[in-house]
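Undergrad: Structure, please.
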Amino acid sequence: MKLAEDNLKRLTKKEQQVKSAKIMAVLKYSANQPKTREAKKAALLQKYEDQRGGFKIGKI
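TA: Predicted coordinates:
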């Protein structure tokens, strides 16, 4: 951990921001579990999607 802190001190401010943003993104999105949909809801959504030829953004 000490070595990682020394490396961060040597980086420019912009590089630190990019590196910390990447770390935050990994921490935020790696723990998300894939969401499953109930069978009835999935069938209903599929029916509406087939009727309309796909969903338009903002009009689900």
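Undergrad: contacts and neighbour counts: CA atoms only from here.
TA: Noted.
Undergrad: Does residue 21 belong to a helix, a strand or coil?
TA: Classification of residue 21 by DSSP: H, G, I helix; E, B strand; the rest coil places it in helix.
Undergrad: how deep is it tucked in, by neighbour count?
TA: Residues lying near residue 21 (other CA atoms under 10 Å) number 12.
Undergrad: before we move on, what about residue 47?
TA: 13.
Undergrad: one more to line up against the first:
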Amino acid sequence: MSVMHREDSIKALKGRKTLEELSAENEQLQKDKESLATQVTDLQLALCEVYELVETTLSSGE
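TA: Next up, the predicted model:
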């Protein structure tokens, strides 16, 4: 079963992407994915540091 677009549909009006456009979009998405993965790792490390700081503060205050 394949997807068919009517001639008057929005998809048909926008036109189809070329292989070059899809490749460029894929490359950009890969870069974005790597950037987001790095940001998530940095956030996790920052949260660990905050946790350790809170833990140290609470245990020294007891």
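Undergrad: TM-score of the superposed pair?
TA: Aligned and superposed, the two chains score 0.37 in TM-score terms (TM-score structural alignment, normalised by the length of the first structure); 28 aligned residues with a CA RMSD of 2.5 Å.
Undergrad: can you give me the helices for the first structure?
TA: Here the first structure has its helices, by DSSP state H, at 2-10, 13-30, 39-52.
Undergrad: likewise the second structure?
TA: With DSSP H as the criterion, the second structure has helices spanning 10-14, 19-61.
Undergrad: possible to save these as CSV with mean neighbour count?
TA: Output for the helices of the second structure, formatted as CSV (neighbours: other CA atoms under 10 Å):
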stretch, mean neighbour count
helix 10-14, 10
helix 19-61, 11
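Undergrad: Residue 30 of the second structure and residue 52 of the second structure: what is the separation?
TA: Separation of residue 30 of the second structure from residue 52 of the second structure (CA to CA, to the nearest Å) stands at 33 Å.
Undergrad: go on, residue 26 of the second structure?
TA: Distance from residue 26 of the second structure to residue 52 of the second structure, by CA to CA: 39 Å.
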